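Asker: Predicted model follows, preceded by the sequence.
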Amino acid sequence: MLTRLRKAIYRVRGFYEGQLGGVPFRLDPYHSKFWRRVGAGRWEPETYAVLDAHLAADADYLDIGAWIGPTVLYAAKKARHVWAFEPDATAFRHLAWNIELNGLRNISALPVALSTRTGVARMASFGGEAGDSMTSLLNAEAADGSDVVTLDWDSFAADADLSRVSLVKIDVEGAEFGLLAALRPWLEAQRPALYLSTHAPYLAEAKRAAQMAALAETLSFYATCHDETGAVVTAEALTAPDALTRFRTFLFTG
């Protein structure tokens, strides 16, 4: 009863007062349970540590798979400029709301999926609900899917000034297996830190090892790879049994 009353108050007021990485923000009231979890440090504290380590006032940040903005908003307080991509219409609506609630003007938020081509693709959530952070281009055949605009990486990179990007976060629910090959020439030339969430469980079991091995090869030019705990690991970590059955995250640097 108290929780429902609090949610009603937040919605009437128009925002939830919370913290991301210890920094106060006004946040959309419809995700107040999630925002409380973040504020308590129970949602990916290692992610905020990565943002702290690799962003600065003269550097830019590329967030591919921004969802409702828990990393975008925080990064906007640390970086010169933030590029945010979120194709799920429901998630993007809340992302834009959260940006506006905080008056952040150094964010370019685009409702598109970065891809290997410009066009239209279908995507749906593996969780069954639009905007739930599990929407994926790999789930195109789902009955409750929707069409989204895709933007060719090369076209975007040719038109945007990405010379100051120091950190790229990619969390695209399985689309990383196709997208990273397109990004490789730019990543290898510029060498920003790459914070990558992998989604092998969304692939057919027989394809997982080969696809994760291909990811490791694509990113083999990076000098160092860390896992979620901060431990230095080798490329073999991407094809270890738990990387094929879990949603692992890796940080590539150097």
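Answerer: Cool, got the structure. For clarity, every value in this text was computed on a predicted model and none was experimentally measured. Numbers count the residues shown, from 1 in each chain.

Asker: contacts, neighbours, all on C-alpha from now
Answerer: Noted.

Asker: so where do the strands sit in this protein?
Answerer: 16-20, 23-27, 60-64, 81-85, 107-110, 113-115, 119-125, 135-136, 146-152, 165-170, 193-197, 224-226, 232-233, 249-253 (DSSP state E).

Asker: angle of the second one against strand 16-20?
Answerer: Spelled out, it's strand 23-27. 140 degrees (axes from the mean of the first three to the mean of the last three CA atoms, to 10 degrees).

Asker: sorry, back to before: turn the strands of the chain into a markdown table, columns for distance to Phe34.
Answerer: Below are those laid out as a markdown table (distance: least, CA to CA, whole Å):
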| stretch | distance to Phe34 |
| --- | --- |
| strand 16-20 | 10 |
| strand 23-27 | 10 |
| strand 60-64 | 19 |
| strand 81-85 | 20 |
| strand 107-110 | 21 |
| strand 113-115 | 24 |
| strand 119-125 | 18 |
| strand 135-136 | 17 |
| strand 146-152 | 25 |
| strand 165-170 | 20 |
| strand 193-197 | 19 |
| strand 224-226 | 27 |
| strand 232-233 | 30 |
| strand 249-253 | 20 |
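
Asker: so which of those strands gets nearest Arg36?
Answerer: Comparison of the strands of the chain against Arg36 by CA to CA identifies strand 16-20 as nearest, at 6.8 Å.

Asker: Between the strands of the chain, which one is closest to Pro70.
Answerer: strand 16-20 (6.9 Å).

Asker: Contacts for that closest one, please.
Answerer: 10, 24-29, 32, 35-36, 38-39, 70, 74 (CA atoms under 8 Å, 6 or more residues apart in numbering).

Asker: same thing but at 10 Å, please
Answerer: 6-7, 9-10, 24-33, 35-41, 43, 45, 48, 70-71, 73-75, 101 (CA atoms under 10 Å, 6 or more residues apart in numbering).

Asker: in that strand, what counts as buried?
Answerer: Buried residues in strand 16-20, counted by 16 or more other CA atoms under 10 Å: 16, 18-20.

Asker: let's bring in a second one:
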Amino acid sequence: MGLRRLIKNYKKKKKQTVTPCDEAVINGFKFNVNLDQFWDSFNKDWELQTKRFFKKYTRPDKNIIDIGTWIGPTVLIGYANNPNKIYAVEADPLNFHTLKKNCYNNLLLDKVTLINNCVYFESNSIVSFGEPLNENDSSTKSFSLEGDGFKILSKTITDIILENKIENFNIVKIDIEGAEKYIVNDLIYLSTVKNLTILLSLHPSFWAEEKDEIIKHLSTALKLYDIYNLDEEIIDIQTVVDYTHTKINFELILKQKVIQ
């Protein structure tokens, strides 16, 4: 075999063996990201409705608040749709480190502000992160006020907004892996923000025996919004309640209620 063919075959083999998980592609942007098989899924069909959501609602003169960023997929999606700024909140220190690295390596910090707080019903408590709830998903961690895990300062979403002087935002994405019961007051506060669209993930599979109590509590805030599924079909509170008994997790789009 000639040297030229050998080199050609080597390059071909190298291309085949290099994992696609080190690059995330969205809207023509190519981001250098941490090595993780997740990014292979991201580049294919990961949460297509989430990608459509950000494409539809992101505005160049408006800010995004991303609560529960994990390692940053929705931060990258948001950035690729050209907002004014993104405020990215992640509690888990390991995920936050990866998020920070992904943003730094792609020079995103001109638009992205990183916030390492745990969303809770009260601010300035010390929350302990434990082991992953699912060994195959490092984005889901147990937490409590006691324990030997990482110690993280808690904040309400409202205080995150006020303390960081976040203004002129039109998107809030909330994905806090089962801790939705702690944000009822925040949802009530956000219902007063004009022209705001919220992408809210609910995780009834994490609520255990508290499921009925939690959805009843959440309903006091949800009823303040017009509620849509990801296909943007309007739904009522009873449909949301039904979802909690038939789905592992699901997303809602919340908009300020239109007064008839």
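Answerer: Structure's in. What do you need? Because the structure is a prediction, the values reported are computed rather than measured.

Asker: where does the TM-score land?
Answerer: Once the chains are overlaid, their TM-score stands at 0.83 when taken by TM-score structural alignment, normalised by the length of the first structure; 240 aligned residues with a CA RMSD of 2.7 Å.

Asker: residue in the first structure matching Tyr104 of the second structure?
Answerer: In the first structure, the residue matched to Tyr104 of the second structure (TM-score structural alignment) is Glu100.

Asker: Verify the contact between its match and Arg26 for me.
Answerer: Yes: with contact defined as CA atoms under 10 Å, Glu100 of the first structure reaches Arg26; the gap is 9.4 Å.

Asker: And those two? Which one has more around it.
Answerer: More crowded of Glu100 of the first structure and Arg26, by other CA atoms under 10 Å: Arg26, with 19 against 13.

Asker: what's the matching residue for that one over in the second structure?
Answerer: Match for Arg26 of the first structure (TM-score structural alignment): Asn32.

Asker: show me the contacts for its match.
Answerer: Asn32 of the second structure neighbours (CA under 10 Å, 6+ apart): 21-25, 101-106.

Asker: Ile183 of the second structure matches what in the first structure?
Answerer: So Ile183 of the second structure corresponds to Leu179, using TM-score structural alignment.

Asker: Without its sequence neighbours, what residue ends up closest to its match?
Answerer: Ser115 (5.7 Å; CA to CA, 6 or more residues apart in numbering).

Asker: check contacts around the one you found.
Answerer: So Ser115 of the first structure contacts 121, 149-154, 156, 175-176, 178-180, 182-183 (CA under 10 Å, 6+ apart).

Asker: How about Lys151 of the second structure?
Answerer: Contacts of Lys151 of the second structure by CA under 10 Å, 6+ apart are 91-93, 118, 125-130, 143-145.

Asker: Thr156 of the second structure reaches Glu122, doesn't it?
Answerer: Yes: between Thr156 of the second structure and Glu122 a contact is recorded at 5.6 Å, counting by CA under 10 Å.

Asker: Among those two, which residue is more densely surrounded?
Answerer: Legend: neighbour count by other CA under 10 Å for Thr156 of the second structure and Glu122, higher for Thr156 (20 against 15).

Asker: Any figure for the gap between the more buried one and Lys194 of the second structure?
Answerer: 20 Å (CA to CA, to the nearest Å).

Asker: What of Phe143 of the second structure?
Answerer: 33 Å.

Asker: neighbour count winner among those two?
Answerer: Each of Phe143 of the second structure and Lys194 has its neighbours counted (other CA under 10 Å); Phe143 has more, 21 against 13.

Asker: quick one: contacts for that one?
Answerer: 92, 118, 127-133, 149-152, 179.

Asker: Show me where the first structure has its helices.
Answerer: Under the criterion DSSP state H, the first structure contains helices at 2-13, 32-39, 45-54, 72-78, 89-101, 153-159, 176-190, 205-218, 241-245.

Asker: once aligned to the second structure, how far is the third one on average?
Answerer: When the second structure is superposed, helix 45-54 of the first structure averages 0.8 Å from its matched positions, counting by mean CA distance after the TM-score superposition for the first structure.

Asker: And that helix, what does it pack against?
Answerer: strand 60-64, helix 72-78, strand 165-170, strand 193-197, strand 249-253 (3 or more CA pairs under 10 Å, 6 or more residues apart in numbering; DSSP states H and E).

Asker: Give me whichever of those is most buried.
Answerer: Most buried of those, by mean neighbour count (mean count of other CA atoms under 10 Å): strand 60-64, with a mean of 25.

Asker: other SSEs contacting that strand?
Answerer: Using 3+ CA pairs under 10 Å, 6+ apart: strand 60-64 of the first structure touches helix 45-54, helix 72-78, strand 81-85, strand 107-110, strand 165-170, strand 193-197.

Asker: re earlier: nearest to Asp242 of the second structure, of the contacts of Phe143 of the second structure?
Answerer: When the contacts of Phe143 of the second structure are compared against Asp242 of the second structure (criterion: CA to CA), the nearest one is Ala179, at 19.2 Å.

Asker: What separation is there between that closest one and Thr140 of the second structure?
Answerer: With CA to CA as the criterion, Ala179 of the second structure and Thr140 of the second structure are 11 Å apart.
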